[in-house]
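Trainee: quick one: sequence plus predicted model below, questions after.
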Amino acid sequence: MSDCYSSRRSFLRQSALGIGPAALLSLLSRDASASDLGQGSISKPHFKPRVKRVIHLCMAGGPSHLETFDEKPTLREMHDKPMPESLTKGQQVAQLQGRELKCFAPQFDFASYGESGQRICTQFPHIGSVADDLCIIRSMHTDQINHDPAHTLFNTGSSQAGRPSMGSWLLYGLGQECDNLPGYVVLTSVGKGGQAQPIAARQWHSGFLPSRFQGVQFQATGAPVLYLNRPDGVSMQQQRRLVDTVNQLNRGFDDLVHDPEIATRIGQYEMAFRMQTSVPGLMDMKNESKETLQAYGTAGGDGTYASNCLLARRLLEQGVRFVQLYHRAWDHHGNIKGSIEITAKEVDQATAALITDLKQRGLYDDTLLVFGGEFGRTPMAQGTGRDHHIKGFSLVLGGGAVQRGKSYGTTDEFGYAAAENPVHVRDFHATLLYLFGIDHRRFSYRFQGLDFRLTGVEEAHVIKEIIA
């Protein structure tokens, strides 16, 4: 086996060294379209695109719709009384299975905000202040009742690990606009008001798509990208020569074996070299005004959700197409009242500041903002908290492509199940692609003999009623 491997390696090396000067020059000067992220697979949009970028504010852990965006007076009146068996019998209710199911009243008041009169929990006054810029879907539902598979379904359209994330699908279809930063960036923060469920990197993975389309996680504190800086004593010119030499070898090998991952490697070397200049400038908050920093509630670089919101705006300004912010703080199985008081303060001000900032900078109209979690929480009590819930929850959208100041869909009077205009996660994906000018039924990738789609083989609908 070793002799065979050695012979094959020698053959490849000798073949590469035998490439004539003209062929080598051709390799070095050819258009590196295979590694050019600016070129997407869709040459012409299926529809007129309405947005250019996405910022996904992922409230990881399953925020309670009943203490955020879905007011339920009947549930309040029925506090500590049995839940109607007609709703819960035979239904999947996570850890409450087999227990006595009692109604648990919403822990906070709601109020009307903006000219639209959107009803929002009073723990979120800053988000309430931009209510007229938001579209609140109150009839979401999903299939997975545990955190990791529910995140996987929301991100990839499937509960099976290994499928491409929605950010990777967009990069594959549309390419990216920036040359010196990844087109898909992920930021994470950890709150203090709830159990911080882990988030796996497979949530932003490219799955069976070429790996150049996967998301890149930036660190919230310290160096945003590990191992990016040049070693001590190495100049930019020296590193440029090193990158050029390595890429020459990679291109030569790619010409022999035609492996798409080699093109990815070439692009990654080039991107890393350019990021050595772009990332320090991205993280430098000196040019941010005092008023802006105060609006977000951070000076930047402190690892908080607020800091990540500010960094997200800067990423969007640089042309990053898809930005995800995971705030791990929403798994409130107990003491939901005290926990949400903390978590709401962590996200409320910065979320509203981000929306206002994007509007002032002319970015809001062609950005799709998504705010929500992987599922909701039960109307039934789990001690002083709520369990996981998939039958009904809320998702907030923003940006110029969706109707502003609009409420869409409802749950029943207990907040248990989507009742009017139910929206499945697949419907959200179909709508996301539509806003980028993509017909989800015509957008696929062939892998192992099958044509895979973000929306899968199940029926999915574009929610045209919420589109501006």
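Mentor: Thanks, I have the structure now. Computed from a predicted model, the values in this text were never measured in an experiment.

Trainee: can we go C-alpha only for contacts and neighbour counts from here?
Mentor: Fine.

Trainee: tell me the SS of the residue most central in space within the chain?
Mentor: Centroid-nearest residue in the chain, with Cα atoms, centre = their mean: Q324, separated by 3.7 Å. On the three-state scheme (DSSP: H, G, I helix; E, B strand; the rest coil), Q324 is labelled strand.

Trainee: and the one 10 residues further on, by the same measure?
Mentor: For G334, the assignment made with three-state DSSP gives coil.

Trainee: included below, for side-by-side comparison, is a second structure:
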Amino acid sequence: MNTIKELAAQRNRRAFLQGSSLGLGAIALNELSSSSAATQPASRIGGLPHFPAKVKRVIYLFQSGGPSQLDLFDHKPDLAKRFGEEVPTSVYPAERKTTMTAGQKSFPVAPSSLKFAQRGECGLWMSEPQKHLAEVADELCVIKSMYTEAINHDPAATLFQTGSVIAGRPSMGAWISYGLGSENANLPAFVALTSNGSAKAGQPLYDRLWGAGFLPGRFQGVKFRGQGDPILDLYNPAGMTREQRRRTLDSLQRLNGDQADRFNDPAIATRIAQYELAFRMQMSVPELIDVNNEPKHVLDMYGPQATQVGKYAYNCLLARRLAQRGVRFIQLYHRGWDAHGNAPKEVAAQCRDTDQATAALIKDLKQQGMLDETLIVWGGEFGRTVYCQGKLTPEKYGRDHHPNCFTYWLAGGGVKPGFSYGATDDYSVNVVEKPVHVHDLQATILRQLGINHEKLTFRFQGRHYRLTDVHGNVINEILS
């Protein structure tokens, strides 16, 4: 009996310490128990925003697999003269090659076979498959000098999403949800959507990429599924009315409330919060996901797949609808950019899947008067090599992973439109002007939301953690 009492006391102490950084899980429980909880947005933590926000929300179009900067934005016409020549080891040292090509005997230069042209009044160089995005070139702020340390997909994607190559940290959306809360009590602050390229399935995506890590679970992203019900168990079972569901939840809340009073466990408050959010989402989500009520000209703008659940075009349109309804961080993951075998063909295929809808999202937000208050971010986990992986021909070449330099672009609130930042060397191997690390990009995204990345922290296992770890500088030169 004494042992049981001691264990209960230890549990109480652990729960107290775990919950103290949020003012105790009981605070969340009290908020949920109040009569206004169902109609009020989730509260932000004290002191935020740190300064006036430039945008209300972020839409992050993550292109999983590593888009080839050489075949999209980083135009290197002089490489045509070096076709088939060996890339000098002084430019590309052996230790930065992956195991897939480290054993190759030859590393021939593979110039892009895709045609490039200058687009918009800004004269941004873009490849031919991006014909729709070319129409909004003057809205883009292109960063050509991104770099990362990670050379393989999972750690590289994890670094972009969580600030660490080691799995288990909170995702960017979870940090933002934790810091700023939600603008709509009937929808999550953070939603994740996934889609696959038509040409290939691509790299696996794990729930931890939109997870809460060591933050309370209520801050994790809610994933909308690409088939069937958007969220499992969202709808009531056959024969159960909404009134019956409400009574069931009330009974569960009383039971969970008794447990919360007994153990002071923040996880119980999180569980109650999730049940209540799911109940409210039963009313808001069905209308949200029905895009057929959009005007025909809007559906046409996004393309023929705009009404096909799970497709990239549908997710882009859904992102705008989520943004309209106050969702703060919207994360789209599109797989299939891993072009090891036939880069020209695979890049063109990916653009057919994504180009029109990406451009439409920018146009749509602008027409709705929402672009100035929305930050759009586009890019993958790394770039691709200038040397050919496998057999080289003028029209067919593969490209391996390349972390030393790659391209991202931003559009919308608070960034300079029609602007190009940074530069790479003649081979598109290394950054030579204005390098931008992953943590710099993360710090800049948080800045546009009014967050000082050094001050948004959470104490865990004796240390204060943050999204940017101990790194990161805001890229002030790209901000308007």
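Mentor: Looks like it came in fine. As the structure is a prediction and not an experimental result, all values here were calculated from the model.

Trainee: would you map the helices across the stretch 351-480 of the second structure?
Mentor: 438-448 (DSSP state H, counting those that start in this stretch).

Trainee: what's the match for the residue nearest to the centre of the first structure in the second structure?
Mentor: In the second structure, the residue paired with Q324 of the first structure is Q331, using TM-score structural alignment.

Trainee: equivalent analysis for Q197 of the first structure, please.
Mentor: So Q197 of the first structure corresponds to Q203, using TM-score structural alignment.

Trainee: so the match of Q324 of the first structure is in contact with A192, correct?
Mentor: Yes - because the distance of 4.7 Å satisfies Cα atoms under 8 Å, Q331 of the second structure is recorded as touching A192.

Trainee: surely Q324 of the first structure meets M59?
Mentor: No - with contact defined as Cα under 8 Å, Q324 of the first structure does not reach M59; the gap is 10.4 Å.

Trainee: roughly how far does S41 of the first structure sit from G437 of the first structure?
Mentor: 13 Å (Cα to Cα, to the nearest Å).

Trainee: neighbour-wise, which of these two wins?
Mentor: Between S41 of the first structure and G437, counting by other Cα atoms under 10 Å, G437 is the more crowded of the two (20 against 14).

Trainee: nearest spatial neighbour of the counterpart of that one in the second structure, skipping sequence neighbours?
Mentor: Alignment note (TM-score structural alignment): G437 of the first structure maps to G450 of the second structure. Among residues not flanking G450 of the second structure along the chain, A53 sits closest, at 3.9 Å (Cα to Cα, 6 or more residues apart in numbering).

Trainee: quick check: that neighbour touching L446?
Mentor: No - taking Cα under 8 Å as the definition, A53 of the second structure is not a contact partner of L446, at 9.2 Å.

Trainee: neighbour count winner among these two?
Mentor: L446 (21 against 17).

Trainee: skip the chain neighbours and tell me the closest residue to that one.
Mentor: Using Cα to Cα, 6+ apart, the closest residue to L446 of the second structure is H453 (6.2 Å).

Trainee: quick one: the strands in the stretch 1-150 of the second structure, in order.
Mentor: 57-64, 116-119, 124-127, 140-147 (DSSP state E, counting those that start in this stretch).

Trainee: right, and these - which one's nearest P230 of the second structure?
Mentor: strand 57-64 (18.9 Å; Cα to Cα).

Trainee: contacting residues around the closest one?
Mentor: Residues outside strand 57-64 of the second structure that contact it (Cα atoms under 8 Å, 6 or more residues apart in numbering): 157, 202-203, 319, 323, 327-338, 373-381, 445, 449.

Trainee: rerun at 7 Å
Mentor: 328-337, 373-381 (Cα atoms under 7 Å, 6 or more residues apart in numbering).

Trainee: then stretch 261-277 of the second structure?
Mentor: For stretch 261-277 of the second structure, with Cα under 7 Å, 6+ apart as the criterion, the contacting residues are 11-12, 15-16, 19, 24-26, 28-29, 32, 186, 216-218, 253, 256, 260.

Trainee: in the first structure, what stretch matches it?
Mentor: Aligned using TM-score structural alignment, stretch 261-277 of the second structure spans residues 255-271 in the first structure.

Trainee: tally of neighbours for the alignment partner in the second structure of T142 of the first structure?
Mentor: By TM-score structural alignment, T142 of the first structure lines up with T148 in the second structure. Burial of T148 of the second structure is recorded as 20 neighbouring residues (other Cα under 10 Å).

Trainee: now S26 of the first structure
Mentor: By other Cα under 10 Å, 11 other residues sit near S26 of the first structure.

Trainee: how far away is it from L354 of the first structure?
Mentor: 47 Å.

Trainee: likewise for G376 of the first structure?
Mentor: Noted for G376 of the first structure: a distance of 24 Å to L354 of the first structure, by Cα to Cα.

Trainee: do L153 of the first structure as well
Mentor: For L153 of the first structure relative to L354 of the first structure (Cα to Cα), the value is 27 Å.

Trainee: quick one: map F214 of the second structure onto the first structure.
Mentor: Using TM-score structural alignment, F214 of the second structure pairs with F208 in the first structure.

Trainee: give the contact list for its match.
Mentor: Residues in contact with F208 of the first structure (Cα under 7 Å, 6+ apart) are 162-164.

Trainee: can you check Y421 of the second structure too?
Mentor: 142-144.

Trainee: from I463 of the first structure, how far out is the counterpart of it in the first structure?
Mentor: Counting by TM-score structural alignment, Y421 of the second structure lines up with Y408 in the first structure. In this view, Y408 of the first structure and I463 of the first structure are 10 Å apart by Cα to Cα.

Trainee: cool, and R446 of the first structure?
Mentor: Distance from R446 of the first structure to I463 of the first structure, counting by Cα to Cα: 27 Å.

Trainee: before we move on, what about T367 of the first structure?
Mentor: Note on T367 of the first structure: its distance to I463 of the first structure, by Cα to Cα, is 17 Å.

Trainee: the two: which is more packed in?
Mentor: For T367 of the first structure versus I463, neighbours defined as other Cα under 10 Å are more numerous around T367 (24 against 17).

Trainee: nearest residue to the more buried one in space, please, no chain neighbours.
Mentor: In space, T367 of the first structure is closest to R53, 5.0 Å off (Cα to Cα, 6+ apart).
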